[in-house]
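Chemist: Quick one: sequence and predicted model below, then my questions.
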Amino acid sequence: CSFTALAAASSPPGVIAGSLAGHGVATLIAVLGGSLLGTFLSEKIISYIGGSLFLAFAAVTLVEIATS
């Protein structure tokens, strides 16, 4: 359900407040999770993991494009 459709079917201030709250919670989890990972893993290992995930997602996207 898109933001516009939800706002049209519901109270727009409620949709905006819920969206802001959800984004805030997701950001908080990302920041705390990153901080926690930073205490256990070195920056170099995190970079390797991030690069590997980027390449994996790129490969999956390439396969999906080629097969469609």
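Modeler: Okay, I see it.
Chemist: C-alpha from now on. contacts and neighbour counts both.
Modeler: OK.
Chemist: show me the contacts for the residue nearest the centre of the chain.
Modeler: Centrality entry for the chain: nearest residue to the mean C-alpha point is A26, 8.1 Å, by C-alpha atoms, centre = their mean. Taking C-alpha atoms under 8 Å, 6 or more residues apart in numbering as the definition of contact, A26 has no neighbours.
Chemist: try this one side by side with the last:
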Amino acid sequence: MLATIVLGAAQSPWGVASVAIAGHLVATSPAILGGAFLANYISEKLVGYLGGVLFLVFDVATLFGVF
């Protein structure tokens, strides 16, 4: 985000905004499409549980200095 602000100040703000929006679209499209695909096979409840478990795993790993 900081790079976008700096580029917007140094270059054309409309060009920077257009490229930033296009880049965000390209970066998030696979996640949106993948999520829509997985929604057919996995329930929201299971995703919530998996997300919670992964959060706790990364929390404990960080606590013990793994990362």
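Modeler: Done, it's in. Since the structure is predicted, the reported quantities are computational estimates derived from the model, not experimental observations.
Chemist: re the thing from before, does the residue nearest to the centre of the first structure lie in a helix or a strand, and which?
Modeler: Taking DSSP states H and E as the criterion, A26 of the first structure maps to helix 12-40.
Chemist: Check the offset of the helix or strand following that helix from the chain's centre.
Modeler: For helix 12-40 of the first structure, the following helix or strand on the C-terminal side (DSSP H and E) is helix 43-67. Centroid displacement of helix 43-67 of the first structure relative to its chain, using C-alpha atoms, centre = their mean, to the nearest Å, is 15 Å.
Chemist: Next, the angle from helix 43-67 of the first structure to helix 12-40.
Modeler: Here helix 43-67 of the first structure runs at an angle of 130 degrees relative to helix 12-40 (axes from the mean of the first three to the mean of the last three C-alpha atoms, to 10 degrees).
Chemist: returning to what we had before: please tell me how far the helix holding A26 of the first structure is from the chain's geometric centre.
Modeler: Worked out by C-alpha atoms, centre = their mean, helix 12-40 of the first structure lies 10 Å from the chain centre.
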